[in-house]
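**Q** I'll drop the sequence and a predicted model, then ask my questions.
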Amino acid sequence: MLIKSVFIILLVGLFCQTSYAKDNCPTRKPVICYWASWAVYRPGQGAHKIENIDPSYCTHIIYTFAGIDMDGKLTSLDNHNDIVNGGYKKIVALKESNPCLKVMLAIGGWNEGSEKYSLLAETEESRKKFAEDVSRLMINYGFDGFDVDWEYPTQRGGIPADKENFVALLRALKERLKPRNRILSIAVSASVAVSKQAYDIEAICREIDFVSLMGYDMQATNATSIHSPLKLESSDPDDRETLDQIVYYYKSQGCPTQKIILGVPAYGRSFTLQNPQNNHVGAAVLGVGREGTFTREAGFLGYNEICDLKRTRSDWRNEYLERNAAVYGSINKLWVSYDDPKTIVAKAQYVLEENLGGMMIWSIDTDDFKGRCGQSAYPLLQAINKGLGNQLPSSFSHVDF
């Protein structure tokens, strides 16, 4: 009898400890971390696996991407990586080391296009069927939420009705996910021009928990330019789009400020200069820059690739633009605009000043995740948390589930 009583007391104590741990997560501004699942295939030091993720830096981690087939059925885009190799299960298991972490699955992305999503959103039957698929997958793998990255309604093969149908799709997802306490979010273009055509902003913000503004890839194509400008520099043309403008537009359209998440890049956009001596913003170019060793995409360099160049080349030159909250660097004919810890902190300060909901980063696998260029790993993620004033827990290992 005594042994039984002690056992019950121990169980109650463990329950109370567990409940306390779950209900007393540190108060932090949301840091939404996208992870590109294809990063596992990058060569050498650029390969990024789930085991490389430090879950203490993020409040939310979003696994990218799932997709849909032509029948509107939710599907894995890489069955070997996601299912056979256990990608979905491994990413969700990160909650064991950080019980406060929310792990989500994203659908869509640029390469998925828009036409299939336009068809999916067109009828009530297809929307409800899709929402049921999503709900079942959330439960099956233990995801905490679902992120919709349709690029973009009404465009790239879409139809005008997409603007209204997108709201209806989000409403169908919300009806299935909310009763089971799942998060629903979206990622949207940071272009005001695109947003006016694609989104009924007040309506979509009613249906979702947060909206991530994809604050990057805003560069010109015919000359060097900053791809993630916060505000206008005095030398910028008046029609230059900035992050400040898209934030103001979302506010003006009735989206609650706390639902707006400002996205920042962990990569740069590069060009090949016509003349290495003319290396300022607006300089003439021959085209996009050469591909990086790890990411292997022309015109794109991960922050880890950029800081490798800075570390190994004494002739690398940086220039900071204070109002853009951006930096550009050049070496010979290579020119690249990007964010570093200094500019990330400046953007985090803007988030606090504007009382936005938090920050998002695309994507953690191109941060300096091995600490090759500094004293510690993930300098951009650290800068986000520092700028937002987030206190990082020293360890979650004491929490016992």
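**A** Yep, that arrived. In this text the structure is predicted, and so the values were computed from the model without any measurement.
**Q** contacts, neighbours, all on C-alpha from now
**A** Noted.
**Q** Helices of the chain, start to end?
**A** 2-23, 79, 87-92, 115-120, 124-141, 162-177, 192-198, 201-207, 243-252, 303-312, 341-353, 379-388 (DSSP state H).
**Q** just how off-centre is the second one within its chain?
**A** If I follow you right, that is helix 79. 22 Å (C-alpha atoms, centre = their mean, to the nearest Å).
**Q** Tell me how far F210 lies from D340.
**A** Distance, F210 to D340, using C-alpha to C-alpha, to the nearest Å: 25 Å.
**Q** What of K259?
**A** Using C-alpha to C-alpha, K259 is found at 25 Å from D340.
**Q** who's more crowded, the two?
**A** Just comparing K259 and D340: by other C-alpha atoms under 10 Å the higher neighbour count belongs to D340, 23 against 18.
**Q** Please compare the first structure with the one that follows:
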Amino acid sequence: MNTSKNSICVLKKLNFDPQLSFLTCLRNLLTLSSLLFRQVCLFLLIIICSWDLVNAASKKIVCYYTNWAQYRTGIGRYTPDDIQPGLCTHIIFAFAKVAQDPETKEYTQLLNFEWNDLAMYKKVTALKSPGVKVLLAVGGWTHGVWLFNQMASKKTTRKTFIKNAIAFLRKHNFDGLDYDWEYPKGDSKEKFAALVQETRKFFEEEGQNQNKERLLVSAAIAPLLDVIDDGYDIPLLAENLDFINVMAYDLHSHRHLSHHSPMDKQRETIKHLQSLGAPASKLILGIATYGRSNTLSGSSLHGMGDVVTGAGKPGVFTKQGGILAYYEVCTYRKDSDWQEKVHPTQQVPYGWLGYQWVGFDDVTSVGRKANYICTEQLGGVMIWTLDFDDFTGGTCGEGKYPLVRAAKDVLSKPSCFEETEAGGKLWNLDFINVMAYDLHSHRHLSHHSPMDKQRETIKHLQSLGAPASKLILGIATYGRSYTMSGSSLHGMGDVVTGAGKPGVFTKQGGILAFYEVCTYRKDSDWQEEVHPTQQVPYGWLGYQWVGFDDVTSVGGKANYICTEQLGGVMIWTLDFDDFTGGSCGEGKYPLVRAAKDVLSKPSCSEETEDGEKL
């Protein structure tokens, strides 16, 4: 019996259809990549599709980018440069349009809306990574239904549109298409269902014929029950869409004070969709990063149901009556005369200042909704939109993108994805790579892979039923860096001005490969400490600070793996280690070898998998 610990090296992402089950993904991956791995890895001999495994088990964070936010002024102006890499699992570019073919006069073209969309496409799709997909949305509220009806009225025009859409998506490097038909009704219900069904069919055929990863197809749907019943063939849509974005907001009255995204109505919508045949794993709950505002009819008439005189005043930056971006709401909240309550059954905040009233979501209510997503095992969260959150971090005092991060923090917890999409336990997997890093703050100096938090994660997974022998502790071969706010402010918890400078070779702010850290360590002005409870090193040079793992801390984590009889170590990634051996003076792959040296000792494998002594 093989009793040694596994060392798992994640070399690259291999693409698989996301609809594959976990075990199928693992089986296919091991079959396809074993020869390659034997050639590349000197000591270990299992490779896993790490990102696909995590994405399959974790929740989607679907974020809409709007191409008109570029026209706002001041801190409200938003461009692709403001999108934080890795924040979302899916970015949807809103919007493109259905257009008329100048030759046939039929509405079969997919075209850009804005004059500079093509340049913006390049910037947004440049954010694609192993864990991030970018889709293009067609439609939207101002697009209207007429163009969709013209395109979807006949099978021939639907087919031509889909073929043109495939060419457009491939040309501009998108991963899929999101339908935002607001809203089909009557005979449009059948047209929309046919359009989605045929889109999925042609996307599958194109992927197979061209030997490419299949394009994704999703849709944004209305939250009102009567609109759902009149416009959507839910069983057919659920069968063919990769996921369904439920626009669970704008549920307010225009005559009386009411919240536009109350949790009780959102639950009602989700239950209704499930009763019609939509699987929970495909339902993405929409959360709005804006509030809906009203003008009160009296200074004391601020309770739910009170009559209003109309929409609230336009925001300074959004400039639209009745809507306030979250960062504009935060300005109200800072006023000493602001009053605020949380509705007991709707579980969302609202507040008023003078005659201005607004219902909105904050970090607490978004976290509550994210917990609901976990409890009901929904597919994830949809954010409308990135540009309404406090994306600069300069208004609300909660860091950049506080609402998106509030959702992500909850949805990323192991307890949230205990169940697989098929309803089985994650513990049925052959092994589980625990990404026990990137546990840092973005506003204060903190280490991204402290041992105390790693132990806490492992204990939590075991409390949920995970066998120690299947848990593979992740160790990062890179450090997370910051720019300090003062030369003496280098202690844990001190405020930072932002991410550290990009590495010479990795060229990404906030990240340094271990071999780049070694360059810092050789500088005579470098200062370094080991945190007493976190048991990991960190150091600073001038205003640059980095927390990282070295040979000593990796050895300590490997000893922890042995003591707790975990299944082994996962290395993210080989290319961040000093693989040439030319920078750190510790030979090739010093971090990987530090782990392997400990895990290969007979004392580490004292127990067999069956618990018997060797």
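**A** In hand now; what should we look at? For clarity, every value in this text was computed on a predicted model and none was experimentally measured.
**Q** Please state their TM-score.
**A** Once superposed, chain against chain, the TM-score is 0.87 (TM-score structural alignment, normalised by the length of structure 1); 371 aligned residues with a C-alpha RMSD of 2.4 Å.
**Q** Can you tell me which of the helices of structure 1 is nearest to T224 of structure 1?
**A** Taking C-alpha to C-alpha, helix 303-312 is the member of the helices of structure 1 nearest to T224 of structure 1, at 16.6 Å.
**Q** Going by neighbour count, list what's buried in the closest one.
**A** Within helix 303-312 of structure 1, the residues that count as buried by 16 or more other C-alpha atoms under 10 Å are Y303, N304, E305, I306, C307, L309, K310.
**Q** And stretch 180-187 of structure 1, by the same measure?
**A** For stretch 180-187 of structure 1, a neighbour-count test (16+ other C-alpha under 10 Å) marks R182, I183, L184, S185, I186, A187 as buried.
**Q** JSON lines for the residues you listed, including distance to G371 of structure 1?
**A** As requested, the buried residues of stretch 180-187 of structure 1 are exported to JSON lines (distance: C-alpha to C-alpha, whole Å):
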{"residue": "R182", "distance to G371 of structure 1": "34"}
{"residue": "I183", "distance to G371 of structure 1": "32"}
{"residue": "L184", "distance to G371 of structure 1": "33"}
{"residue": "S185", "distance to G371 of structure 1": "31"}
{"residue": "I186", "distance to G371 of structure 1": "31"}
{"residue": "A187", "distance to G371 of structure 1": "29"}
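**Q** Next step: the residues you listed restricted to strands.
**A** I183, L184, S185, I186, A187 (DSSP state E).
**Q** out of the residues you listed, which one sits closest to R290 of structure 1?
**A** Nearest member of those to R290 of structure 1, counting by C-alpha to C-alpha, is A187, at 28.0 Å.
**Q** So the closest one sits against G215, correct?
**A** No - proximity of A187 of structure 1 to G215 does not meet the contact threshold set by C-alpha atoms under 8 Å, at 10.1 Å.
**Q** who are the neighbours in contact with the aligned residue in structure 1 for D362 of structure 2?
**A** Counting by TM-score structural alignment, D362 of structure 2 corresponds to D340 in structure 1. Applying C-alpha atoms under 8 Å, 6 or more residues apart in numbering, we find D340 of structure 1 in contact with Y303, A326, V327, L380.
**Q** What is the neighbour count of Y350 of structure 2?
**A** Neighbour count for Y350 of structure 2, taken as other C-alpha under 10 Å: 24.
**Q** Aligned counterpart of it in structure 1, please.
**A** In structure 1, Y350 of structure 2 lands on Y328 (TM-score structural alignment).
**Q** how close does that match get to G287 of structure 1?
**A** Relative to G287 of structure 1, Y328 of structure 1 is positioned 17 Å away (C-alpha to C-alpha).
**Q** do T242 of structure 1 as well
**A** 23 Å.
**Q** between these two, who's got more neighbours?
**A** Applying other C-alpha under 10 Å to T242 of structure 1 and G287 shows that T242 carries more neighbours, namely 22 against 17.
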